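Peer 1: fold the following.
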Amino acid sequence: MPNPIDPIFISAYTATSALGRGLADHHTALHQGRSGLHRNDFTQVPLDCAIGRVAGLEQASLPEDFSAFECRNNRLAWLAIEADGFLDQARAAIARYGADRVALLAATSTSSIGTTEEAYANLDGDRMPRSSRRSAVHTPHSPGIFLEQVLGTRGPCLTTATACSSSAKIFAKAERMIRLGVVDAAILAGVDTLCGSVLFGFNSLELVAPQPCRPFDVRRCGISIGEAAGFALVERSGSARSARLIGWGESSDAHHMSTPHPEGLGAQLALEGALARAGLSANDVDYINLHGTATPKNDEVEAGVVVRAFNPRTRASSSKGWTGHTLGAAGILESVISLIAIEDGFIPGTLNCEQRDPVCGPQIALKNEVADVRIALSNSFGFGGSNCTLAFARAEQS
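Peer 2: Coordinates of the predicted model:
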């Protein structure tokens, strides 16, 4: 097993999702039990499902200097990076360390494919319309290129696309880069937006629920897709008030393109890696934000891992009933929710779960609970068995 790592400081973070823009909106929605899911009003062709849509995104626009990057995904990135003063804090860190000592690690699943869809729907003969001939929006690396222009970083700039674990894995990348001396800080960005390819693609796999998703409920029948953007600034050193990333674990099932290993082998390995790097046992964990997609097999397998590994005192829940499954942005959004749980001292319930599946243990919290959360884990499991578990600690736990 891996050796414990030195914690890295999470100096700033923010998220924008169907729950609202910035931390205050997320705090409020979580404490009030208010879901961001509603009936699909995004697709022109009817699709009976619920979605987690970011309000006001259609009216948002990029500054003129960045017009070449215009697309829904980059608009969401811009809307989110300005929340909670994150852009100013990120630029201050770049000034403090030097632009070449700060990494920019982006993550996405579909990137700006929605703009590519629009271009093909409006072909000019056999060519894209002139307004769509912008190479910067027809690449999975679009958010990385765009944010590098916004921030002015000159350190490593990478975009990770490992399906639903994408923006969890960038935390692990940041820790490795900082520990190895490649950089002193990293700006992490996870962004994914609604598009037809995702909604109808998942529907063709019979994975989209007709109603808001019900994680771990015996009646669950599929996911609700959402969109979100999250940002985090991680540094080698920081304030005593900063939360910490204390561990991470990654694994690959290599079992099936869309189905997890039946015994949760990959999930178990990711969990064990995170605990080992944090120098913890399972008994030290207070809360787990589960991947919990509300598909029958994913929830069954993950619930089994939790029952086997953790005692009944540990609390666990899925937040996808609040936000929907935000795909490549899920890892960082759910990390932010885990950090809110630490900060607020509460466990967000598993929204829409009313009849808990018998495969679940007592760890699954159905309703919000007050709790002393010192250590929190966040699980993210992607298509193809690309898994990641992150371990976070309250400031004084370092």
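
Peer 1: all contacts plus neighbour counts: C-alpha atoms, from now on.
Peer 2: Fine.

Peer 1: secondary structure class of Phe66, three-state.
Peer 2: helix (DSSP: H, G, I helix; E, B strand; the rest coil).

Peer 1: ok, it to Leu123 distance?
Peer 2: 24 Å (CA to CA, to the nearest Å).

Peer 1: where do the helices of the stretch 101-250 of the chain begin and end?
Peer 2: With DSSP state H, counting those that start in this stretch as the criterion, the stretch 101-250 of the chain has helices at 113-121, 142-151, 166-179, 196-204.

Peer 1: which of those sits closest to Gln44?
Peer 2: helix 196-204 (9.1 Å; CA to CA).

Peer 1: that closest one packs against which elements?
Peer 2: helix 113-121 (3 or more CA pairs under 8 Å, 6 or more residues apart in numbering; DSSP states H and E).

Peer 1: which residues sit against the helix it packs on?
Peer 2: 71-72, 128-129, 132, 137-139, 194-197 (CA atoms under 8 Å, 6 or more residues apart in numbering).

Peer 1: follow-up on the earlier one: quick one: the helices of the stretch 101-250 of the chain as JSON lines, columns for mean neighbour count too.
Peer 2: Listed next are the helices of the stretch 101-250 of the chain as JSON lines, based on neighbours: other CA atoms under 10 Å:
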{"stretch": "helix 113-121", "mean neighbour count": "17"}
{"stretch": "helix 142-151", "mean neighbour count": "20"}
{"stretch": "helix 166-179", "mean neighbour count": "24"}
{"stretch": "helix 196-204", "mean neighbour count": "16"}
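
Peer 1: out of those, flag the one nearest Leu104.
Peer 2: Of all the helices of the stretch 101-250 of the chain, helix 142-151 comes closest under CA to CA, at 7.1 Å.

Peer 1: show me what that closest one is packed up against.
Peer 2: helix 72-81, helix 86-97, strand 102-107, strand 157-160.

Peer 1: now the second one, please; I'll put the structures next to each other:
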Amino acid sequence: MTISKQYPIYIQACGFHSALGKSQQEIHKRLLDNKSPDMVVVDNVLNDGCSTVVGKVNDALPELPKHLKHFNSRNNRLALSALTQIHDDVIRAIETYGNERVAVIIGTSTSGISDGESALDTLFKSGSFPAEYHYSKQELGNPAEFVSEYFSLEGPCYAISTACSSSGRVFLSAKRMLKANLVDAVIVGGVDSLCKLTLNGFRCLDALSTTHCNPFSKNRDGINIGEAAAFMLLSREETDSKVALLGAGDSSDAHHISAPHPEGIGAIEAMGKALNDAQLDASDIGYINAHGTATPLNDAMESKAISRVFDHVPVSSTKPLTGHTLGAASAVEAAISWHILTYNLQLPIQINDGEHDDLPIQLIEEHQYLAPKKAILSNSFAFGGNNISLIFGYANE
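Peer 2: Okay, here's the model as predicted:
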């Protein structure tokens, strides 16, 4: 199993905060126990009065520094709660390379919309927006600008918003930027916070479950939405763990604005590109973290696509533990992959109601470890057929 010896992309650090928690101990325990108490029922967010389950961050979020108050939003405070976990590593990179040689590429789909909803509510009640509200907090580039200003960076800075593949595409962009020697390190990741806009939007698409989601179950009926922030620092500098981004592949089948191609054409292409980019064979993959949204169409498509590329690879979706975190989903599942590789965790069991659909994949039903010298592939598939597959593993010496 090899990658280009000239350009290994090592993961220097990872910060992660979701319904799985934010501390290493908490994340590992919830993965092992197959449950997250922060997957909670809410009954006051949907316009039709129905309840649903969301992955909620319940920990107190840090306040932004005073000089960055113009960025103050729940989304950026959530981002900061994960950024503080990699703060020292980023500072070391800045001291080593210079602040103009560190880039920021962030994926998001909601940005500060939840604060905009609150501001609009205040407008309706009082006739004016809150004094601290500014529409720029809702702009998709706002989280990337916040991260850049927080670290006083002068390198490239931008956001990617391709719905649920947003924070997966940042890895592909960062890899290209590092290989082109435009920068020496890149802060990548994704952040999205809960808001009524997306919850009601998915409800209107009949894609939102009113109970806990059931990936790959014959009773699956939709997603649970979650909120999360996950960030990594990437560079060519070798780490002790040697955990690296081995490959990335993308595609856009543009089959339908919201439904995946039933034959998984785009998913197959993305996974194949990722394998080629990593210079790996399908047999080198020891675990697939599936997109696994628990919608009837996605799970059927993804199962078919996986079976056409891989043979008997363990598969599970971790969305019952985090919710579908939308623009942050790829980064969240990349962070889970990083934890598995870095700390030799057991592979996540597939959580559902136990009534597995007749799908051509090997779901993980009891704890097992990643086989030696095997890599992890993580899928994220978005509206419009925008697909991304990432491969993480150990870079060879």
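
Peer 1: among the helices of the stretch 101-250 of the first structure, which comes closest to Leu390 of the first structure?
Peer 2: helix 166-179 (7.1 Å).

Peer 1: which residues touch the closest one?
Peer 2: 8, 103, 105-109, 160, 183-186, 188-190, 234-236, 248-250, 328-332, 335, 380, 382, 388-390.

Peer 1: picking that back up, which of the contacts of helix 113-121 of the first structure lies closest to Val218 of the first structure?
Peer 2: Using CA to CA, the contacts of helix 113-121 of the first structure come closest to Val218 of the first structure at Leu194, 27.4 Å.

Peer 1: what's near enough to touch the corresponding residue of the second structure for that closest one?
Peer 2: Alignment note: Leu194 of the first structure maps to Leu194 in the second structure; criterion TM-score structural alignment. The contact partners of Leu194 of the second structure, taken as CA under 8 Å, 6+ apart, are 56, 114, 225-227.

Peer 1: over to Val53 of the second structure?
Peer 2: 39-42, 209-212, 224-225.

Peer 1: will you turn these into CSV that also has distance to Met177 of the second structure?
Peer 2: Output for the contacts of Val53 of the second structure, formatted as CSV (distance: CA to CA, whole Å):
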residue, distance to Met177 of the second structure
Met39, 37
Val40, 39
Val41, 42
Val42, 42
Ser209, 39
Thr210, 42
Thr211, 42
His212, 39
Asn224, 34
Ile225, 31
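
Peer 1: which of those are buried, as a PyMOL select command?
Peer 2: In PyMOL syntax, the buried subset of these is picked out as below (16 or more other CA atoms under 10 Å):
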select buried, resi 39+40+41+209+210+211+212+224+225
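
Peer 1: which of the contacts of Val53 of the second structure fall in strands?
Peer 2: 39-42, 225 (DSSP state E).

Peer 1: before we move on, the earlier item: quick one: the match of Leu194 of the first structure and Lys242 of the second structure, what's the gap?
Peer 2: 34 Å.

Peer 1: what is the burial count for Ala186 of the first structure?
Peer 2: Using other CA atoms under 10 Å, Ala186 of the first structure has 31 other residues around it.

Peer 1: residues touching the counterpart of Ile81 of the first structure in the second structure, list them.
Peer 2: Aligning on TM-score structural alignment places Ile81 of the first structure opposite Leu83 in the second structure. By CA under 8 Å, 6+ apart, the contact set of Leu83 of the second structure is 15, 231.

Peer 1: Leu83 of the second structure and His17 of the second structure, how far apart?
Peer 2: Taken as CA to CA, the span from Leu83 of the second structure to His17 of the second structure is 9 Å.

Peer 1: sorry, back to before: using a markdown table, please lay out the helices of the stretch 101-250 of the first structure together with distance to Val301 of the first structure.
Peer 2: Converted to a markdown table, the helices of the stretch 101-250 of the first structure look like this (distance: least, CA to CA, whole Å):
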| stretch | distance to Val301 of the first structure |
| --- | --- |
| helix 113-121 | 31 |
| helix 142-151 | 33 |
| helix 166-179 | 20 |
| helix 196-204 | 20 |
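
Peer 1: determine which of those helices approaches Leu366 of the first structure most closely.
Peer 2: Using CA to CA, the nearest of the helices of the stretch 101-250 of the first structure to Leu366 of the first structure is helix 166-179, at 24.2 Å.

Peer 1: average gap between the closest one and the second structure?
Peer 2: With mean CA distance after the TM-score superposition for the first structure, helix 166-179 of the first structure departs from the second structure by a mean of 0.5 Å once superposed.

Peer 1: how far off centre is that helix?
Peer 2: Using CA atoms, centre = their mean, to the nearest Å, the mean C-alpha position of helix 166-179 of the first structure is found 13 Å from that of the whole chain.
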